[in-house]
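**Q** Need a 3D model of the following:
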Amino acid sequence: MVNGKTIAIATAVTAAVAGLSYIAYFDYKRRNDRQFRRKLQRNRKKAEKTAQKVSTLSLDDINDQALELLNIVTKEKLPETPEEKEQFFLAQVSRGETLCGAGPAGYTEAACRFYQALMVYPNPVELVMIYQKTTPDEVFKLVMAMMAQEVRLKQSRYYDAFPTPDKFVSIRDKNKLTGNKAKTGDKEVVTPDRGLFATKSFGAGEIVYEEEAVVSSLLPCAQNGQFCHHCLKRIPGAKDRVEEAQVESAEATEEAAEEPAEEPVKDDDEAKAEEVEEKADEAKAEEADEEIEEEKASEEKTEAVAEAEAEIEAEAAADADETKEVEEEKPKTYAEVASAEPTPEASAKTSAALSCDKCDEAVYCSEKCRQDAYDGYHQFLCPSSPSAREFSQLVQQSHELAPILIAKFFGLLVDREKKKELARALGIAGETTEADKYSTWEHIECMRYLELMPTAGDAKILRKLCDIMMHSVPGLVEFVSSDRFTMLKGKLDYNSYAVHSAADVPESKDVVSDTMRDDRSANAVGTALYLISSHIAHSCEPNVQAVFEDGTDKIAIKTLKPVAKDEELRIAFVDPSLAKADRQRLLKASYRITCACPKCESEVAEEEAVKSEEPVEEPVAEAKADEAVESVADEVAGEEGEITEEEGEVTEDEASENDDDFEDEEEE
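**A** Sure thing, here's the model as predicted:
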């Protein structure tokens, strides 16, 4: 019986003989067959031309070719289960490597295979970096171009899928609605100017939608142990750390002052004097005991009276409790509930300020907030780590919250994707909508942003951020470049909202330079970023307002006036009660906006009307007044002249008579 080893050896020998035979046949044909040699030359020239064509393609040509390949690849169905994805990934990578080994003629198909493998890989950023190091440059360019085209196609469908219909709002291009176009060379291009529109009518005071924050952070003034570092909620019964430190310091000072000084050594005379004083004190103590016994006797006499008074007081207290219960049954507003001081009993039950196990700086209102914060970002931002503490110090020196928000964002981004992948693997993902196919990063890509210039401080913060997160977020160093970090800061500065609270927030000298959409309707405890609300435009005469009814960073958009269907929602980025010049100055400095809302236009029209009336009407009025004064003065002057003439004639006769009498007197 032939064993397996003999079969394997025979197979190997057969394959070797077949290979040698093919080599000999190929060499014979190459040397003796002219047509065969011409065919080889044609294939070689064709491959060289293909390689030269791929290497010399312009960016537009590569994008066009990538779009064609993408249309072909997207028709192929991707696997769904983890096992199927793993097998599919290995098959696609193996096929791509084989095609790359065949030369430039296989580069196009190899790019398709590598792209398909990328679609099922759990960490695309990591795989892209591997492609960059291991694949030919032409193949890598095609793969990246296909990814870019996929992003463009996905973004074009983004505003049809997001927001979901249950939010009753949609994102629309206002220039397409009005037909405004901008000329670029010889072409007319519609420049997108998107806003958020209502898809149904709302009355005044209604909630349009509610939305959870993507990422949030407390302001320095609220980082006093009274507010949750994750959801920004006021922790019931929590005390201000600064006040507690001041009280402890004062108590320590008082205790130090009350401590008795060391007793000096006493001589014999002093010891005798102390014995005399002790005997006198004992006598006084005996007299005091006698007085106490007399007081006990008198107290026994008044027990009956005291019991009667106690019964009366108990009945009054019962009546008061019934009244209190009736009052407590009355409904209270959110402001009354939020601003009410908790009772000692309630504080003992609800005061659950949970702090981090490794540091005392971060506190949370619940175990869920503490766990979510640790899984998302606190595990590498915890001040117990020297690198994290250095990062925190750099951020404090910059007087910005954006670096903290960016660090939290990347941590939460990775954590959410991991949880989604785990849910899909366990089969508990549930039904997914078209909007669920977009990652948080793709949502951020569709937001507006301010163009900022990178600074030296940004470079230091970015380096330290990569140091503390490189192990938790693989590929972050390569992904977060200086330009992308600056772009994220610009998105946060343009789209973040101030989170308001009904609770009192202490004032702080730590001022942050980040801009926030804040109408100053209430005190701010933090700042947060939202996916839907970021698309609301500004108006000094808004029709909606951001409110935080549950005291957390969860935002609710509430109407200030009736909003009709298909009407744009507008919110105040700054305090609308300010003067127009102050509003315009703040909007220009913070958002580079020149507001042209109805309120601003009406105020501009009033100013222009006043300016146009001043040079015309005021001189005319003054001229008329001058003419009236002159006419009155002339009339008065004429009357005075007539009177003085008449009086002059009389006075001349009288004067001559007086002169004659005076001369006669002199002669006499």
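**Q** hey, let's count contacts and neighbours off CA atoms from now on
**A** Noted.
**Q** Residue 55 contacts residue 138, correct?
**A** Yes. Between residue 55 and residue 138 there is a contact under Cα atoms under 8 Å: 6.2 Å.
**Q** if you go through the stretch 1-150 of the chain in chain order, where are the helices?
**A** Assigned by DSSP state H, counting those that start in this stretch, the helices in the stretch 1-150 of the chain fall at 4-32, 34-55, 59-73, 82-101, 107-120, 124-134, 137-161.
**Q** buried stuff in the longest one?
**A** Put plainly, it is helix 4-32. Buried residues in helix 4-32, defined by neighbour count with 16 or more other Cα atoms under 10 Å: residue 30.
**Q** The last one now?
**A** In terms of neighbour count (16+ other Cα under 10 Å), helix 137-161 has its buried residues at 138-147, 149-150, 155, 158-159, 161.
**Q** Would you do the same for the sequence below? I want to compare the two.
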Amino acid sequence: MVSAKTVAVAATVTAAVAGLGYIAYFDYKRRHDRKFRRKLRRDRKKVEKTAQKISDASSLEDISEHALELLNLVAKEKLPETPEEKEKFFMAQVSQGETLCASGPAGYVEAACRFYQALKVYPNPVELVMIYQKTTPDEVFKLVMAMMAQEVRQKQARYFDVFPSKDKNVEIKDKNKLAADDKPKGADKKDEVVTPNRGLFATKDFAADEIIYEEESVVSTLLPCARNGRFCYHCMKNIPESKSAEPSSEKAEEDNATGSTDSEEKDEQPETKTDDSEEPESFVDAVKTGLTPETLEEEAAKAVSEQKPQTFAEAVEVGLTPELPEKSSGALECDKCHEAFYCSEKCRQDAYDAYHQFMCTSSSDSTAREFADLTKRGHELAPIMIAKFFSMLVDREKKKELARVLGTAASALEEDEYTTWEHLECMRYLELIPSPHDAVMLRKLSELMSRGVPGISDFVTGDRYTTLKGKLDYNTYAVHNSDDSAEVPEETEDTRVSDTMRDSYKSGAVGISLYLISSHITHDCDPNVEITFPDNTDKAAIRTLKPVAKGEELHVSFVDPALERVVRQKKLSSSYRIVCSCDKCKAENAAAAEAEAVAEKEAETQKETETQKETETDADAEATAEELEAVRGTDEEVAEEQAAAQETGDADAAVETSEDDVTKE
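**A** Got it, this is the predicted structure:
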């Protein structure tokens, strides 16, 4: 690798040596090649024209436009391939750039082109950009940066043409663009939606229960409830119990000679008893011998009062009873912090190289411990994922450089045309509002990573940190372990997390992971694919739940599809800001609307019936009252008649009496 010191010296000490060879070659071509001379004149005119435009440029947009012209011009130049050729090319480009800068503003445009080409072959572009900023004129530096920005834009424009690779059997398409293309010819397309709405589509037919593709995670971490020493902190695999050592051949022969067996030996051996003389003197001895230190409670209490340890190792040193995870006997722990457990030596070494060296809490610097405590109190995994992400970026760049130096083949991910950061730039994300806790976490993250990534505090601003959190909250998946022997503890108040994750809830989740391809799969409450973990690690596989035709979009469910419609939609709205309009939701909405209409109709019918009954009851009551009134009137008439009859009877009787009296006289 060419160091910064080499770059600085290249402009002075090696300028003559590197430049003379190029000048001799240039002069020879200029004298003997007519086509070369014509090409020089054309290029010179283009450069002079662009230089005049740049000198007249008054805005950043103008500079960007002219930078694009220069970028297209230098793109025709072929870059060297071997390390030796790259170094010679780099020296020549830097030398020319320095010479052109010294000639004054007239040479600034061509100088920017030379510095830009040197940047293309330098193994550490960020380092070289920092040198350019300090050593080149401001106009030249701005033009170089504008050319870089234009190249990034061009690279992003063709991103979805080359990613994912064809062997993954999927492609990413913009559904809004597809809808616009489906419009009939002559239709008005002025009001097309320009906001991308991308999805993942199959490039061939698949039957049900087929694997479409497999994918390694970008970054992952265990859930707090699974950090119990039974799952690998790197690959998330269930750590099996170590097998007891089988007797050696010599021991077996001896057993055969004596006619004894292991079972007989076990029967003959007395149970181990611990008397006062054999009782461990301290908690450390008790842990080493595997004994339960029930008799050491007073000593442990005394240790608590004397010193409060911060790590497992410190707890053991002071004789304190720490909360020991019931780790698998086959687990390999970090021999520094004793808090991270791995399923193999490879996972332990890979994790340390990639990120654990920055996050290990055994360091004399308390930053790692403070960072871990803050994430635990905040119930967040996003800061851990972000810290791992930047650590792994550094590790991958180191591996790329080592592969270049050794001339060995890099891994598929390291040979990718796009950096991991560029991949993340193309993902959806949630727009989050920064909180005071985010500011604290960002500051602690910068302190944690500054040891291995100088200048990270300048790069990871508050806006970038919040955007990264938004990408993780929208795109991460819950990792599930289907191993029957893997018991995932239930989440408690202490181990709960506030991060959102796409989860099918088919088994207990052990962690969360981010994937480059699968992040582009959209939600549907009736999905046609699901994410599985066939190796019980964080390596994912996309499996079909039903037949998928070529050109059909892939969907997973971000939430448990068995939930009630209202609960499902509430979770989608609050976690992902999705207003789901999938066929299942439409059908359930229609069914709910129909049921509601039926219920309303039944209620209306019932109300009408009740009203009719009330009317009939009122009519009956009125008729009864009328009948009673009529009866009452009839009774009164009868009474009157009876009274009249009585009066008539009395009168007749009086007349008869009077007549009798007259007769007697």
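**Q** And the TM-score between them?
**A** Superposed pair, TM-score by TM-score structural alignment, normalised by the length of structure 2: 0.69. Supporting alignment: 514 aligned residues with a Cα RMSD of 3.8 Å.
**Q** Any chance of the helices of the stretch 1-150 of structure 1 in TSV with distance to residue 608 of structure 1 as columns?
**A** Converted to TSV, these look like this (distance: least, Cα to Cα, whole Å):
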stretch	distance to residue 608 of structure 1
helix 4-32	92
helix 34-55	62
helix 59-73	51
helix 82-101	68
helix 107-120	60
helix 124-134	57
helix 137-161	41
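**Q** Which of these sits closest to residue 533 of structure 1?
**A** helix 137-161 (14.0 Å; Cα to Cα).
**Q** and the closest one, what does it pack onto?
**A** helix 59-73, helix 107-120, strand 169-173 (3 or more Cα pairs under 8 Å, 6 or more residues apart in numbering; DSSP states H and E).
**Q** Have a look at how far, on average, that helix is from structure 2.
**A** Following superposition, helix 137-161 of structure 1 is found to deviate from structure 2 by 1.4 Å on average (mean Cα distance after the TM-score superposition for structure 1).
**Q** Mind listing residues that contact that helix?
**A** 54-55, 62-63, 66-67, 69-70, 107-108, 110-112, 114-115, 131-132, 170-172, 434-435, 446 (Cα atoms under 8 Å, 6 or more residues apart in numbering).
**Q** can you do 6 Å?
**A** Under the contact criterion Cα atoms under 6 Å, 6 or more residues apart in numbering, helix 137-161 of structure 1 has outside partners 63, 66, 107, 111, 115, 434, 435.
**Q** Which helix or strand contains residue 320 of structure 1?
**A** helix 303-328 (DSSP states H and E).
**Q** actually residue 613 of structure 2, not the one I typed
**A** helix 583-664.
**Q** Structure 1: which residue goes with residue 293 of structure 2?
**A** Mapped onto structure 1 by TM-score structural alignment, residue 293 of structure 2 lines up with residue 252.
**Q** Neighbours of residue 444 of structure 2, how many?
**A** For residue 444 of structure 2, the number of neighbouring residues by other Cα atoms under 10 Å comes to 19.
**Q** I should have written residue 237 of structure 2 there, sorry.
**A** 23.
**Q** Wait, a strand at residue 220 of structure 2?
**A** Yes. Assessed with DSSP: H, G, I helix; E, B strand; the rest coil, residue 220 of structure 2 lies in a strand.
**Q** From residue 146 of structure 1, how far off is residue 531 of structure 1?
**A** From residue 531 of structure 1 across to residue 146 of structure 1, the span is 26 Å (Cα to Cα, to the nearest Å).
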